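Asker: Just need the structure, nothing else, for what follows:
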Amino acid sequence: MLLTKFDPMRDFRDLEERMASAFRLPEIGSELSNVSGFTPSVNTREGDYAYHVEVDLPGVKKDDIHVDLKDNVLTISGERKTKKEVKEKDYYKKESSYGKFQRSFTLPDNTDAENIEANCKDGVLEVVIPKVERSKKEAKKIKIK
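Answerer: Model (predicted):
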């Protein structure tokens, strides 16, 4: 009789691996390996007077970036279009990387939507979302009828 150690999380790990393999990109060198999306990395932080969203957008022109605010949701979107070309005596290589991206963030209630600023420098977009002081309302007694 063979004894095996019981692992209650094994089924979850197997499921996680199957789900991850379904969304993996094809191997390098395969026909579909050049087809991939572009998802920029984002850093968010909260300061004393504002929230900061920093998005890494290497190779994206400022005119190809859109920052929109609708229904208290900040959406950063755009498209990256880059081409890398190498011409040598014995070979020619041209690589292109295209991809649309979109990231959305629900803003807290204490944000000043009228004074949001965005600045793009050296491939990094920084969006500064100022905070507003919440008016502290006094407690109110409600009569029961």
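Asker: all contacts plus neighbour counts: C-alpha atoms, from now on.
Answerer: Noted.
Asker: burial measure for Glu16, as a count.
Answerer: Neighbour count for Glu16, taken as other CA atoms under 10 Å: 11.
Asker: who does the host helix or strand of it touch, helix- and strand-wise?
Answerer: Element membership of Glu16, judged by DSSP states H and E, is helix 10-22. Under the contact criterion of 3 or more CA pairs under 8 Å, 6 or more residues apart in numbering; DSSP states H and E, helix 10-22 touches no helix or strand at all.
Asker: chain center to it: distance?
Answerer: 24 Å (CA atoms, centre = their mean, to the nearest Å).
Asker: Give me the next element, helix or strand, following that helix.
Answerer: For helix 10-22, the following helix or strand on the C-terminal side (DSSP H and E) is strand 42-46.
Asker: Now do the helix or strand that that next one is followed by: which elements does it pack against?
Answerer: Next helix or strand after strand 42-46 toward the C-terminus (DSSP H and E): strand 50-56. Identification of packing neighbours for strand 50-56 by 3+ CA pairs under 8 Å, 6+ apart yields strand 42-46, strand 124-130.
Asker: now the other sequence, so there's something to compare against:
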Amino acid sequence: MTMSRYEPWSLLNQLQRELERSFEGGRPGTDTAATAEWTPAVDIKEEADRYILWADLPGVSPDSIDITMENGILTLKGERQTEATARREGLKRVERVHGSFYRRFSLPDTADAEGISARCSNGILEISIPKKAAIQPKKITVTGEG
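Answerer: Take a look at the predicted model:
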């Protein structure tokens, strides 16, 4: 008997990814969430001077992570390598997914694309997105006679 994980929401999640892709201007044949085997969990926090994004990427080499920023869209993609076939033989249940992943995030206008940095530690990818310096009003002194 083969054991498999029951996921009643998988079709709904696939539909949601397809809708997100269509609204983000994705084109058929390109890397999209629809072609990704899995989607990493992500937390996003806003601080006074930056946004922080944490993605769970256990088992993913930092060399296989690709982060790009274009037209206000931050794209995160990469791949978790499949384990050797010999090691997978005899497994009764497999829940850890392998293969490519893909996520896209629309950034607010306040995000400073030039200052984005990323680091990966203990399977957690941290992306720091600084905010642009706020434009402060300038006081103009009026001079004149009398």
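Asker: and among the helices and strands packed on strand 50-56 of structure 1, the most buried is which?
Answerer: With neighbours defined as mean count of other CA atoms under 10 Å, those peak in mean count at strand 124-130, which reaches a mean of 21.
Asker: show me where structure 2 has strands.
Answerer: With DSSP state E, the ranges of strands along structure 2 come out as 42-46, 50-56, 65-70, 73-80, 99-106, 117-121, 124-130.
Asker: just checking, Leu69 of structure 1 touches Thr75?
Answerer: Yes. Between Leu69 of structure 1 and Thr75 there is a contact at 6.2 Å, judged by CA atoms under 8 Å.
Asker: can you tell which of the helices and strands packed on strand 50-56 of structure 1 is closest to Arg80 of structure 1?
Answerer: strand 124-130 (13.2 Å; CA to CA).
Asker: and the gap between Lys94 of structure 1 and Gly59 of structure 1?
Answerer: Counting by CA to CA, to the nearest Å, the gap between Lys94 of structure 1 and Gly59 of structure 1 amounts to 16 Å.
Asker: neighbour count winner among those two?
Answerer: Between Lys94 of structure 1 and Gly59, counted using other CA under 10 Å, the more crowded position is Gly59 (15 against 9).
Asker: What does that one correspond to in structure 2?
Answerer: Structural alignment (TM-score structural alignment) places Gly59 of structure 1 against Gly59 in structure 2.
Asker: ok, now which ones touch that match?
Answerer: Contact analysis of Gly59 of structure 2 by CA atoms under 8 Å, 6 or more residues apart in numbering lists Arg80, Gln81, Gly123.
Asker: What's the local residue count around the first one?
Answerer: Applying other CA under 10 Å, we find 19 residues neighbouring Arg80 of structure 2.
Asker: Might one say that it is in contact with Arg96?
Answerer: No. Using CA under 8 Å, Arg80 of structure 2 is not in contact with Arg96; the gap is 10.1 Å.
Asker: ok, Lys45 of structure 2 - contacts?
Answerer: Tyr51, Ile52, Leu53.
Asker: can you count the residues close to Asp63 of structure 1?
Answerer: Residues near Asp63 of structure 1, counting by other CA under 10 Å: 8.
Asker: How about Lys137 of structure 1?
Answerer: Neighbourhood size, Lys137 of structure 1 [other CA under 10 Å]: 6.
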